[in-house]
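Peer 1: Need coordinates for the following:
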Amino acid sequence: MKIRLELLTYGYALMNVKQLRLFHEVLSTGKMSRAAERLNFSQPAASKMLGNLEEKVGYRLFFRQNGQLNPTPEALYLHEEVVTILRSLKRLEDSFERAKYGQLGRLNIASILGPSYSFVPEVFNQYAKDSSDLKLNLQVHNSRTIRDAVASGQFELGLVDKTAPSSSYNSVVFDLPCFCALHRDHPAARNEVLSPSLLDGEIWITLDPEHTSYQSLSNHFLTEGAIFNPRIEVNATLHSLPFVRQKRGIAMVDVVNLQHFKEVYPLDEIVFRPFTPTIREPMELISINSRPLSKPAAEMKSLLIDRLTGLCKDYDALIQRATGQA
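Peer 2: Down below sits the predicted model:
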């Protein structure tokens, strides 16, 4: 007669995990005393547990011969399935443990273009380390799409351009200091700090006129009576740098993009100088608030906050030293 142990239906009602482990150890060692020792049971308790198991299934699983507990044919048949179940339980226990430390699951993050190049991957690498079971879904979209996706729960975290506050998600704002990117042969590159008066009438490569950096530059030039001359418009900061390299103009670069450029695409032709008054690029880290963050998302959020805060602090200190404010 074919006997089958079904874990999710018949099996769990019939026996508990301790009994399954005891069954496996007795069959493996042939000794009740050895099985009890391995499972940290007393021998009387183990004997009683095995007796209860045999009573539940309705037939003997072991018989004693020459001081040894030998398995019946039914026990030999069932052992393979019991081992499969115990291995599955071990994997489940390990998964619970990894989830406890944020090493299991799927991390869904959306980002505007700049931080997606190396900033988010570097922070993720710092968090994930050697965890091969943590999956990352990093998608690049515009700010409006990301806000809608985080609000709806499609993504847990998002990096976006700053806009009006919203109750649809949680938000942390960072004012990223910006630097001028210009060709090393440009006459203004001889200066340690640049200003509207030093760049009067120079050609600029900018983001669209609605962007914060564009409006700040325009206002500072206007205040100092200098000519602001935007000639080339791009939709991402890093796209401005090839034009700078070709001596087509000057660009304003926030520190997230600046860090990426210096680490990944260092070009001797381009130099970066502080600009006064300081131009800042506000960026938001938004997170879902309709449900608790997963452990990986919560810890990744904390790391992103620390990294962005530290980046702003380091470059603000550099600007202060360059402008004599330190």
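Peer 1: Please make it C-alpha for all contacts and neighbour counts, starting now.
Peer 2: OK.
Peer 1: ok so His24 is a helix residue?
Peer 2: Yes: using DSSP: H, G, I helix; E, B strand; the rest coil, the secondary structure at His24 is a helix.
Peer 1: what about it, distance to Leu86?
Peer 2: 9 Å (Cα to Cα, to the nearest Å).
Peer 1: Those two: which is more packed in?
Peer 2: His24 (20 against 15; other Cα atoms under 10 Å).
Peer 1: who's in contact with that one?
Peer 2: By Cα atoms under 8 Å, 6 or more residues apart in numbering, the residues touching His24 are His79, Val82, Val83.
Peer 1: And the closest residue to Leu136 other than its chain neighbours, how far from Leu304?
Peer 2: Closest residue to Leu136 apart from its sequence neighbours, by Cα to Cα, 6 or more residues apart in numbering: Leu107 at 4.8 Å. Using Cα to Cα, one gets 13 Å for the distance from Leu107 to Leu304.
Peer 1: Here is a second sequence; please produce its structure as well for comparison:
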Amino acid sequence: MTPRQVEVFRAIMRSGSVTGAAGHLNLSQPAVSKHLSLLERELGFVLFERARNRLVPTLEADALFEQVEALYGGIEELDRFAQALRHNNHGDVTVATLPLLSHRWMPSVLGAFAAHHRDISLSVPVRSTSWIARAVSAGRADMGVGLHSAAQRGVDQRVLMRLPLVAVSVPDHPLAGSGPVHPSALRPYDVVTLSNFEGAPLALARDLSGNLGRRRLEAFTVEFACEFARAGVGLAIVDALTAMHFAADGLVASPLQVEAEFALAIMRPTRRRSSQLASVIEAHLMEEAGATEAAVGRFMAAISGTP
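Peer 2: Below you'll find the model as predicted:
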């Protein structure tokens, strides 16, 4: 039994005649009849009864056709699967992210992508930058977004976006809305600072050194820091993107005059080829990050009092 013979048999069953099968397959009628005859000879039984110039399927033909249709259904499903892969509509992808983006930005960006790619599966672990780098390098994550650092090994880094730092507080705080804040202006006030989960000091610590009060107020996520500020505990030092989100909740942001910033980077494995779908997601993240940086720029101009 050859694929061509099976194709001819299927065409006859679906069209009901040799003529119809010949037209469907772009073959001559004698060629169709020959393939059918060879198939019946190889099978050892008759597939059609000839009655009044019509082909009437036998019980064996009906049973065989059911199996043939199941076979073609599988092939068509395989073809759809291959098309989905080609158009990046199928696959499993793990995108690890640091807590900074896990509250709103990453769920919004990846959520929009997943909504338009219904056949993909996404996993988004939220971890520290060092964990993300190790996971990407070891193949436990297809890509990750963390703080850019030259110390990360086994990953290639591409800057996703840079976020300036601001001081947020309740509207009645003495520094609220006062324009750019120099670190020395923080000394009389309680300040909520950020740490990370690895014990390594952030670059911000250098800029704030000697300008913080004796009271230690430390948060491990920017959302927690902002909630501290909203409770009236003190000023919180966070990134401008987070400050934008919390501005709607009544917090006031002021630019912080420091060199430190949050430089976020996409991490991909150095020694392993990533899937095409992962590359498409990376391009989507980069596009959304560009729009976000533009929005952050407008926000910073507004709170700085510059046109």
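Peer 1: before we move on, the earlier item: quick check: the residue nearest to Leu136 of structure 1 touching Asp133?
Peer 2: No: applying Cα atoms under 8 Å, one finds Leu107 of structure 1 not in contact with Asp133, separated by 11.0 Å.
Peer 1: quick one: Arg273 of structure 1 is in a helix?
Peer 2: No: using three-state DSSP, the assignment for Arg273 of structure 1 is strand, not a helix.
Peer 1: surely it meets Arg190?
Peer 2: No: the pair Arg273 of structure 1 / Arg190 is not scored as a contact, 9.7 Å apart, by Cα under 8 Å.
Peer 1: who's more crowded, those two?
Peer 2: Set Arg273 of structure 1 next to Arg190 and count neighbours by other Cα under 10 Å: Arg273 wins out with 22 against 11.
Peer 1: now for that one: what does it line up with in structure 2?
Peer 2: Counting by TM-score structural alignment, Arg273 of structure 1 corresponds to Ser254 in structure 2.
Peer 1: How about the contacts made by its match?
Peer 2: Val166, Ala167, Val168, Leu175, Ala176, Gly177, Ser178, Gly179, Pro180, Val181, Ile303, Ser304.
Peer 1: what's the spacing between it and Gly199 of structure 2?
Peer 2: From Ser254 of structure 2 to Gly199 of structure 2 the distance is 27 Å (Cα to Cα).
Peer 1: Kindly report the same for His182 of structure 2.
Peer 2: Relative to Gly199 of structure 2, and taking Cα to Cα, His182 of structure 2 is found at 26 Å.
Peer 1: Counting neighbours, go ahead and name the busier of these two.
Peer 2: Per other Cα under 10 Å, whichever of His182 of structure 2 and Gly199 has more neighbours is His182, with 14 against 7.
Peer 1: Now which residue in structure 1 aligns to the more buried one?
Peer 2: Under the alignment (TM-score structural alignment), His182 of structure 2 maps onto Ser195.
Peer 1: Distance check, its match against Val172 of structure 1.
Peer 2: 30 Å.
Peer 1: Count the residues that sit near Leu92 of structure 1.
Peer 2: Leu92 of structure 1: 12 neighbours (other Cα under 10 Å).
Peer 1: Between Leu107 and Asp133 of structure 1, point out the one with more neighbours.
Peer 2: Of the pair Leu107 of structure 1 and Asp133, Leu107 is the one with more neighbours under other Cα under 10 Å, namely 21 against 15.
Peer 1: mind checking the SS state of the more buried one?
Peer 2: Under three-state DSSP, Leu107 of structure 1 comes out as strand.
Peer 1: So what does it match up with in structure 2?
Peer 2: Match for Leu107 of structure 1 (TM-score structural alignment): Val93.
Peer 1: Would you confirm that that match contacts Ser123?
Peer 2: Yes: contact criterion Cα under 8 Å: Val93 of structure 2 and Ser123 qualify, at 6.4 Å.
Peer 1: Determine which residue of structure 2 is most distant from the centre point.
Peer 2: The centre of structure 2 is farthest from one residue, Arg52, which by Cα atoms, centre = their mean lies 62.1 Å away.
Peer 1: Can you tell me what it aligns to in structure 1?
Peer 2: Match for Arg52 of structure 2 (TM-score structural alignment): Asn66.
Peer 1: List of residues touching stretch 279-296 of structure 2?
Peer 2: Contacts of stretch 279-296 of structure 2 (Cα under 8 Å, 6+ apart): Asn88, Val109, Phe113, Leu160, Met161, Arg162, Leu163, Ala240, Leu241, Met244, Ile266.
Peer 1: So which of those wins on neighbours?
Peer 2: Ranking these using other Cα under 10 Å puts Ala240 first, with 28 neighbours.
Peer 1: looking at it, that one is touching Ala301, isn't it?
Peer 2: No: using Cα under 8 Å, Ala240 of structure 2 is not in contact with Ala301, being 11.2 Å away.
Peer 1: give me the element the closest residue to Arg60 of structure 1 other than its chain neighbours is part of.
Peer 2: Leaving aside its sequence neighbours, Arg60 of structure 1 sits nearest to Glu54 (Cα to Cα, 6+ apart; 5.5 Å). Taking DSSP states H and E as the criterion, the element that holds Glu54 of structure 1 is helix 43-57.
Peer 1: Relative to structure 2, what is the average displacement of that helix?
Peer 2: Aligned to structure 2 and superposed, helix 43-57 of structure 1 gives a mean residue distance of 3.6 Å (mean Cα distance after the TM-score superposition for structure 1).
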